[in-house]
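S.K.: Have a look at this fold, sequence not included:
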């Protein structure tokens, strides 16, 4: 999919300012966001969305019985059976012909944990200092004394006049690169979009670009702040079974080895190469940069792999007047499964990420099923697999859409929703991108809330969830969630207390359902996004991307 990204988006990016979008972004289509709900019982249905509608499926999905919802496991079977049962109860029809399922062909590759990486005189331990894997369908994949080349941020972005690979031939070599993009730690340099991450800052882009450049290996240096997550997330997420979509070339077009180094390990490597890491990083921020390191890496990845099938789940409420046109809600049902090598708790329950969004989409489906009459356009609910492995379920859907892309009006995404109580504001992820925000502004104002930019645009969350797969296809995609301003003093106290408990649980076994969670914030956001979807499904015109967005639909 990444090969499609540059030709689709570069022309639009040429007009993008390097500045962060303003929080008060509006568009000329603001009138289109006025309430258009035609259902006679809209208000009753809106107000009926309750804590119980979300809490009950949340408890089920995050239970130990579902084993962390890893694709292709017994946990998947239990999950999709539950989802299909709930959609049927809501009165929805199968979204894929006579089936609620869309088969997704996955290639599961598991690297043997008994590996080390040698760079110069240093030997680095798996998960402690480094992780390495391969997307190639080979039993053994090796780098043998592969020459290292530092390529700065590993970015080739013509629209920003930036190419870290310029003048390089990296065939057979291993590239070493920084995480995020050049704007993150040098926002005053006017590069990219300042502290707001672009897609060039994502790890997925960096491996894909290294592959296009012909490198044998690609290693990313981890740093917590620019990555927006700690090393434990890397160690947990890039070890164990790794999934990709089935490819015709069996992964041959990918670099042989994809890896990460901790910051401490990287500093040792640079020092052994006679380089100062901090100085080289500073050079990489200033402009396109690369340098031979005169040091080599060796690692052997022993793979077991198997082809498997997972499932996206799709359900549809047929539109009353324009049934061929669809508004699509998305959430991902999957998480990380379990790690039987761990002592004690072995299950990554994924309660917040993303049993919350999956439970909310079921509450949303129930609400739509109660509208009389149904919205003018069809509304579909797509609950995808393998998001944690690189948005694979939504990528597969975008390449093999059940509903033609040209009939897909808009996408609304629901991921890791707010368990910290009601808020006065709504955090818009990727603020300023489309007219979907006009509908959101209207829905939020009914709740007395205002739109603000997400807390950490530098983390690049717009490129890290399933709506991104739709955006790349030109479909206006909205991702918004409860903000950081508690609704009242009691909520502020609760929020402070709960933050202490849940902080650090992202992709950890402690991401578990808690009976004392205040789900009123999820109810609030579910009602708001219900309002958005109903109005988009009844509007005369389709929403558009804003002119400054890097995404555009070919109208």
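M.R.: Okay, I see it. Just so you know, these numbers come straight off a predicted model, no measurement behind them. Residues are numbered from 1 along each chain as shown.

S.K.: Please count neighbours and contacts with C-alpha atoms only from this point.
M.R.: Noted.

S.K.: Residue 311 belongs to a helix, doesn't it?
M.R.: No: read with DSSP: H, G, I helix; E, B strand; the rest coil, residue 311 is strand and lies in no helix.

S.K.: Tell me how far the top helix by length along the chain lies from the chain's centre.
M.R.: Counting by DSSP state H, the longest helix found in the chain is helix 520-538. Chain-centre distance of helix 520-538: 21 Å, with CA atoms, centre = their mean, to the nearest Å.

S.K.: Packing partners of it?
M.R.: Judged by 3 or more CA pairs under 8 Å, 6 or more residues apart in numbering; DSSP states H and E, helix 520-538 is in contact with helix 42-48, helix 51-61, strand 322-332, helix 356-369, strand 377-384, strand 408-413, helix 436-446, strand 477-482.

S.K.: In that helix, which residues are buried?
M.R.: Applying a neighbour-count criterion of 16 or more other CA atoms under 10 Å, the buried positions in helix 520-538 are 520-538.

S.K.: same check, this time on stretch 545-555
M.R.: Neighbour-count burial for stretch 545-555 flags 545, 546, 547, 548, 549, 550, 551, 552 (criterion: 16+ other CA under 10 Å).

S.K.: Would you confirm that the second one contacts residue 432?
M.R.: So that's residue 546. Yes: contact criterion CA atoms under 8 Å: residue 546 and residue 432 qualify, at 7.2 Å.

S.K.: Out of the helices and strands packed on helix 520-538, the one nearest residue 315 is which?
M.R.: With CA to CA as the criterion, residue 315 lies closest to strand 377-384 of the helices and strands packed on helix 520-538, at 5.3 Å.

S.K.: Tell me which helix or strand comes right after that closest one.
M.R.: The helix or strand immediately downstream of strand 377-384 is helix 392-399, counting by DSSP states H and E.

S.K.: so that next one versus strand 322-332, what angle?
M.R.: Regarding helix 392-399 and strand 322-332, their directions subtend 160 degrees when assessed with axes from the mean of the first three to the mean of the last three CA atoms, to 10 degrees.

S.K.: hold the first one in mind and look at this next one:
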């Protein structure tokens, strides 16, 4: 246990919620978890903060009281994740583009943004610019932006978008690999140009709010930054208008390129005849933050060596730095104290069950989800059991428990045998599995299950229905929550949380996990699923 964790004990002893001995899911016990995890005292549970350490200590203590065995490092509940953080010197960013006749310096925080460099305190690069379309290399989809273009030693200019005929989940997966593709082809920098689509999803003005937030990555056992890509010496993001200025300098109409994107016409990668200088200064630091891991050993002599891993992220986004609101603490009641509380109660159910599950169950409360799925990614790369023995992942992230429904979404279920398993369990419990209502948002690759999917583990991400016709007598529908409370200080205990429904949601998820643990057939990917190819080297 690290020093910050041990320093929490004296406060913890005053606030500990004692678990009862009742086997059924308890609204009161669920509320007790929420009262602590979403309290102002924890200051939003930011990764690496004392508040998150306190939450982790609470979770570990609850597992200890239930008799769930430690599943972390060195016989403890903790897998301490080492992080490197980098904060941008706000006076330092500079981007100058020249066509030989004129130079344009783009204005930081006006029409140009940068983030901190995770590798170096001082970074600078001057190189030629090459338009690289979307910067995507997707062999599974028979698509590449890199054919016939020399990017070695150059700065890539890419659009913040993807081909609109890409399947959403596969397309999102390949967009996450852009930095890797750029490095493989020799790029030394990248300038990302906003598009009408990216502007509608994540407005440039909103992205300004996150510039001061430290960049965070986890460190490998060898001490290097995982996916730090030190070959990229400079990066910047331009607004649509700034992008037009850059392309005008090259004699190219950016609107015509946008029109091609809209019509799914191919883009032509090519040199722009421009050079750019990108400079910035960053402040580097290191910290740690724990995953909390518990295990219930299975009872079947053969199946106990297979594991179902249940996950929920315990971190949130901390205290707002740029908010004009009086309340700046982002308590994260629904995101994700509700998921953590659900998982704790599922552990309680397993502990008090009449019989043990046949497969072993891992309860993983992971850190750093809000920083980019970092804690789950660390665990998936350094699992405390053999990764090939983890046969399924069920993830709980932001179940909004302010309304009732008899419908459940299992993001990613259509890719594996988990779809039929989850559907059968729900039907037995008078619930119904419904289709992903927003496939264009590629939710399946945006929460912690994706870290396990990349390692070849079939996974689902379970939430109550987000259907537009769900009505909440207490006044907070899922749409209202997402529009007004998501990642805001108002995601707190003042929401009308339905604790009786929360207990029912626990029972549903316990039944799903129990049935997965007891089925004689090992979960598997569908043969025609793209994601079945990701764990080929397991």
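M.R.: Good, I have the coordinates. Bear in mind the structure is a predicted one, so any value in this text is a computation, not a measurement.

S.K.: still on that earlier bit, from the buried residues of stretch 545-555 of structure 1, which land in strands?
M.R.: Applying DSSP state E to the buried residues of stretch 545-555 of structure 1, no entry is found in strands.

S.K.: Which member of the residues you listed is positioned nearest residue 10 of structure 1?
M.R.: Nearest to residue 10 of structure 1 among the buried residues of stretch 545-555 of structure 1, with distances taken as CA to CA, is residue 550, at 7.3 Å.

S.K.: What is the equivalent residue in structure 2 for the closest one?
M.R.: Applying TM-score structural alignment, one finds that residue 550 of structure 1 aligns to residue 530 in structure 2.

S.K.: Might you report the residue contacts of its match?
M.R.: Residue 530 of structure 2 makes contact with 140, 170, according to CA atoms under 8 Å, 6 or more residues apart in numbering.

S.K.: In stretch 156-167 of structure 1, which residues are buried?
M.R.: 156, 157, 159, 160, 162, 163, 164, 165.

S.K.: right, I mislabeled it, should have said stretch 129-143 of structure 1
M.R.: Buried, per 16+ other CA under 10 Å, within stretch 129-143 of structure 1: 129-138, 141-143.

S.K.: swap in stretch 466-474 of structure 2?
M.R.: Buried residues in stretch 466-474 of structure 2, counted by 16+ other CA under 10 Å: 466, 467, 471.

S.K.: next one: it to chain centre, how far?
M.R.: Computed by CA atoms, centre = their mean, the chain-centroid distance of stretch 466-474 of structure 2 equals 26 Å.

S.K.: Straight-line length of that stretch, end to end?
M.R.: Stretch 466-474 of structure 2 has its terminal residues 16 Å apart, counting by CA to CA, to the nearest Å.

S.K.: Map residue 397 of structure 2 across to structure 1 for me.
M.R.: In structure 1, the residue matched to residue 397 of structure 2 (TM-score structural alignment) is residue 415.

S.K.: Figure out the helix or strand that residue 97 of structure 2 lives in.
M.R.: For residue 97 of structure 2, the host element (DSSP H and E) is strand 94-98.

S.K.: Check which element follows that strand along the chain.
M.R.: strand 103-106.

S.K.: quick one: whichever helix or strand comes after that next one aligns where in structure 1?
M.R.: Downstream of strand 103-106 of structure 2, the first helix or strand assigned by DSSP H and E is strand 112-113. Mapped onto structure 1 using TM-score structural alignment, strand 112-113 of structure 2 spans residues 130-131.

S.K.: With respect to residue 312 of structure 1, which of the helices and strands packed on helix 520-538 of structure 1 lies nearest?
M.R.: Of all these, strand 377-384 comes closest under CA to CA, at 4.4 Å.

S.K.: buried set for the closest one?
M.R.: Applying 16+ other CA under 10 Å to strand 377-384 of structure 1 flags 377, 378, 379, 380, 381, 382, 383, 384 as buried.

S.K.: Superpose on structure 2 and give me the mean offset of it.
M.R.: Once superposed with structure 2, the aligned residues differ from strand 377-384 of structure 1 by a mean of 1.1 Å; criterion: mean CA distance after the TM-score superposition for structure 1.

S.K.: now for that strand, which elements pack on it?
M.R.: Here strand 377-384 of structure 1 touches strand 291-317, strand 322-332, helix 356-369, helix 520-538, going by 3+ CA pairs under 8 Å, 6+ apart.

S.K.: what span of structure 2 lines up against that strand?
M.R.: Under TM-score structural alignment, the match for strand 377-384 of structure 1 is residues 359-366.

S.K.: One more: stretch 151-161 of structure 1?
M.R.: Under TM-score structural alignment, stretch 151-161 of structure 1 corresponds to residues 132-142 of structure 2.

S.K.: mind listing what residue 349 of structure 1 touches?
M.R.: Residue 349 of structure 1 neighbours (CA under 8 Å, 6+ apart): 62-64, 66-69, 335-337, 509-513.

S.K.: Can you tell me the SS state at the corresponding residue of structure 2 for it?
M.R.: Using TM-score structural alignment, the partner of residue 349 of structure 1 in structure 2 is residue 331. The local conformation at residue 331 of structure 2, judged by three-state DSSP, is coil.

S.K.: gap between residue 331 of structure 2 and residue 9 of structure 2?
M.R.: The spacing between residue 331 of structure 2 and residue 9 of structure 2, counted by CA to CA, is 21 Å.

S.K.: Residue 240 of structure 2 now?
M.R.: 51 Å.

S.K.: ok, the two, which is more surrounded?
M.R.: For residue 240 of structure 2 versus residue 9, the count of surrounding residues by other CA atoms under 10 Å is larger for residue 240: 21 against 15.
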